[in-house]
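>>> Structure of the sequence below:
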Amino acid sequence: MTEYTEHPEYTEHPEPAESGDRREPAVLLVHSALLDQRMWSATAAGLSGYRVITYDLRGHGSARQAAPTTGIAQLARDLDELTSILELDTADVVGVSLGGAVAQRFAADRPARVSSLALVATAVRFPAGTMTKRAQTLELQGRAAVRDTTLRRWFSADLLDDAGAEPVRYAREQLDRTTVEQWKAAWLALAAFDNTGAAAVADIPVLGIAGERDPSTPAEVVRELVAAYRQGTFTQLRDASHLIPLERPGPLAETLRSFLAAVHSPSPRLR
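From the prediction side, this is the model:
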């Protein structure tokens, strides 16, 4: 495999994590804003039969040393560079929230490299005004207020009420490490994202997955996303809020396995 040292433009990024057989179809999992690739751990464990790859977006996780992102286009270029380093001809790309925006832009920029898209709790476009205002909240309201509001958007109330819930502890820890600059960059990137035009001409299978209890990206937003694509399919997971890979990793993995099996069937039902 090509070494990272041969790609100096990518030196700010850590090596990805991989599991599964490299001879199997590659599945790239792209995490959400302000978290890191660890949010996919339980879901990835349920995707046997595939080469599963996770990585940290610039400005996140072990790539926090990189400058905050300038936008979704930059994050998609990073993903393109990663696929080159890993010598991937094609991959199925799964993205949640911000990661779903990155996945869509990557598919628009490099359609030959994407076999399918699975888009979890995300949108084809985000409300620019809401995202722009949110970008200022950490600086204006303080960390405690912003952390509590964000966790309520991300998790179901019953999970938040469980003092020992590992997904909530992990997310809270990541929010506490987020700088003002990283916070602003994530929401401003979403404010500027609109993939409506590219979605209309995309010709790949697309699965939109909504959480039944998601107040951040409700089902109607994911339905709008699916309708924007020629081969879009919608599904909803019960008892799930926004961060489905953390809250309902088992059902999510099962849903992804079913979708990927159809994509890679000798007679694909989704083409």
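>>> going forward, measure contacts and count neighbours with C-alpha atoms only.
Noted.
>>> Do a quick rundown of the helices in this protein.
Ranges of helices in the chain, per DSSP state H, are 41-45, 72-85, 98-109, 128-135, 137-141, 143-154, 157-160, 166-177, 180-191, 196-201, 219-227, 244-247, 249-263.
>>> To Ser115, which of the ones you listed lies closest?
With Cα to Cα as the criterion, Ser115 lies closest to helix 249-263 of these, at 7.9 Å.
>>> Once you drop chain neighbours, what's closest to Gln188?
Small correction: residue 188 is Leu, not Gln. Leaving aside its sequence neighbours, Leu188 sits nearest to Thr132 (Cα to Cα, 6 or more residues apart in numbering; 5.7 Å).
>>> That neighbour: neighbour count?
18 (other Cα atoms under 10 Å).
>>> Against Asp214, how distant is it?
Between Thr132 and Asp214 the distance is 21 Å, computed by Cα to Cα, to the nearest Å.
>>> likewise Val120?
For Val120, the distance to Asp214 - Cα to Cα - is 11 Å.
>>> And those two? Which one has more around it.
Shown here are Val120 and Asp214; by other Cα under 10 Å, Val120 has more neighbours (29 against 21).
>>> quick one: contacts for the more buried one?
Remark: with contacts taken as Cα atoms under 8 Å, 6 or more residues apart in numbering, Val120 is in contact with 94-97, 100, 208-210, 244.
>>> 7 Å instead?
95-97, 100, 208-210 (Cα atoms under 7 Å, 6 or more residues apart in numbering).
>>> who wins for neighbours among those residues?
Using other Cα under 10 Å as the neighbour test, those are led by Ala210, with 28 neighbours.
>>> One more, please, to line up against the first structure:
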Amino acid sequence: MSERTIRTPEGVDLHTRVDGPPEAPPLLAINSLGTDLTSWDAQVADWSERWRVVRYDQRGHGRSGVPDGPYTIDQLGQDALAVLDANNVQRADVCGLSLGGVVALWLAVHAPDRVDRVVLADTAARVGTEEGWRRRAAVVRAQGMDAVVDLVLGRFFSPDFRASGAPALAAVEAGLRRADPEGYAASCDALAAADLRSVVGEVTAPCLVVVGTADEATPPDDARELRAHLRDGDYVELPGAGHLANLEQPVTFTRLVTDFLSRTHAPGDLHA
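Here you go, the predicted model:
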């Protein structure tokens, strides 16, 4: 394992971590809005046996820099490319969740020579509405993160998981409360403007679209629409899982991604 801070060509400092053998094929994992690279901890223990797992805190998140907003999906995509460049990665498999999934989709559209296979988890080509994201950004800038934590947790996790008191709940809540308000709000601005629906059909990389059936933020209807416009895509629903499916059902999620990236399945033969 190695951790370091890299600086993008735009001058943004990004906290990165790499796990796994240096000679292994690379896998880039991109975090969701309001979380950081530790949100992949449950997966990395397994993935790092097969891949060199490259993670980073997206700008405005975790230990990365917080430039003034608004941010754009183009900037977030360029940040991902800067992380690959800093780690001497020409091509990688990519796994992104929620906002990270939008970034992964951006990479598949705008930098197809840099990606092999792509996992699009609990995400969509258009997430939410511009009005909703602008409203949330305004609330956070005016009142701070505490004003939206309960709302976000309710959209992140299924009711059953919230009632379980699982450690992941407390960890995500603590991360949200310590998040930088401007970094969070500026990322909401990126989601407000991001709309990749018109270019999804350009993606040539094999994709896995995975979604929890209890995902309120990017529900299965959004995921099915995304899959329908991809040229080459598997689609799997995780029964009962909420928006952060990798935290609610870590074993199943890890297996699905491992099987997809390892091509140990026939097309359309993945199941939760």
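>>> can I get the helices of the first structure in TSV with distance to Leu34 of the first structure?
Output for the helices of the first structure, formatted as TSV (distance: least, Cα to Cα, whole Å):
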stretch	distance to Leu34 of the first structure
helix 41-45	16
helix 72-85	14
helix 98-109	9
helix 128-135	12
helix 137-141	13
helix 143-154	11
helix 157-160	18
helix 166-177	7
helix 180-191	7
helix 196-201	25
helix 219-227	21
helix 244-247	14
helix 249-263	19
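>>> Out of the ones you listed, the one nearest Thr233 of the first structure is which?
helix 219-227 (6.0 Å).
>>> circling back to that earlier point, per the alignment, the residue nearest to Leu188 of the first structure corresponds to what in the second structure?
With TM-score structural alignment as the criterion, Thr132 of the first structure lines up with Arg134 in the second structure.
>>> distance between the ends of stretch 121-141 of the second structure?
By Cα to Cα, the extent of stretch 121-141 of the second structure from end to end equals 28 Å.
>>> Isn't the residue nearest to Leu188 of the first structure up against Ala189?
No. With contact defined as Cα atoms under 7 Å, Thr132 of the first structure does not reach Ala189; the gap is 9.1 Å.
>>> Provide the aligned range in the second structure for stretch 237-251 of the first structure.
Against the second structure, stretch 237-251 of the first structure falls on residues 238-252 (TM-score structural alignment).
>>> mind listing what's buried in the matching stretch?
Of the residues in stretch 238-252 of the second structure, 238, 240-250 count as buried by neighbour count, 16 or more other Cα atoms under 10 Å.
>>> Also stretch 188-207 of the second structure?
Buried-residue list, stretch 188-207 of the second structure, by 16+ other Cα under 10 Å: 188-196, 200-201, 203-207.
>>> and if you look at stretch 120-128 of the first structure?
Those would be 120-126, 128, for stretch 120-128 of the first structure by 16+ other Cα under 10 Å.
>>> Show me which pair in the residues you listed is furthest apart.
Maximum distance among those (Cα to Cα): 19.7 Å, for Val120 and Ala128.
>>> need the contact list for the closest residue to Thr123 of the second structure other than its chain neighbours.
Closest residue to Thr123 of the second structure apart from its sequence neighbours, by Cα to Cα, 6+ apart: Ser98 at 4.4 Å. Remark: with contacts taken as Cα under 7 Å, 6+ apart, Ser98 of the second structure is in contact with 32-33, 121-123.
>>> And Ser98 of the second structure, how far from Gly212 of the second structure?
Ser98 of the second structure is 12 Å from Gly212 of the second structure, where distance means Cα to Cα.
>>> who touches both of the two?
With Cα under 7 Å, 6+ apart as the test, Ser98 of the second structure and Gly212 both reach Asp122.
>>> Just send the buried residues of stretch 120-128 of the first structure back as JSON lines, with distance to Ile53 of the first structure too.
Shown next, in JSON lines, are those (distance: Cα to Cα, whole Å):
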{"residue": "Val120", "distance to Ile53 of the first structure": "17"}
{"residue": "Ala121", "distance to Ile53 of the first structure": "20"}
{"residue": "Thr122", "distance to Ile53 of the first structure": "20"}
{"residue": "Ala123", "distance to Ile53 of the first structure": "23"}
{"residue": "Val124", "distance to Ile53 of the first structure": "24"}
{"residue": "Arg125", "distance to Ile53 of the first structure": "26"}
{"residue": "Phe126", "distance to Ile53 of the first structure": "26"}
{"residue": "Ala128", "distance to Ile53 of the first structure": "31"}
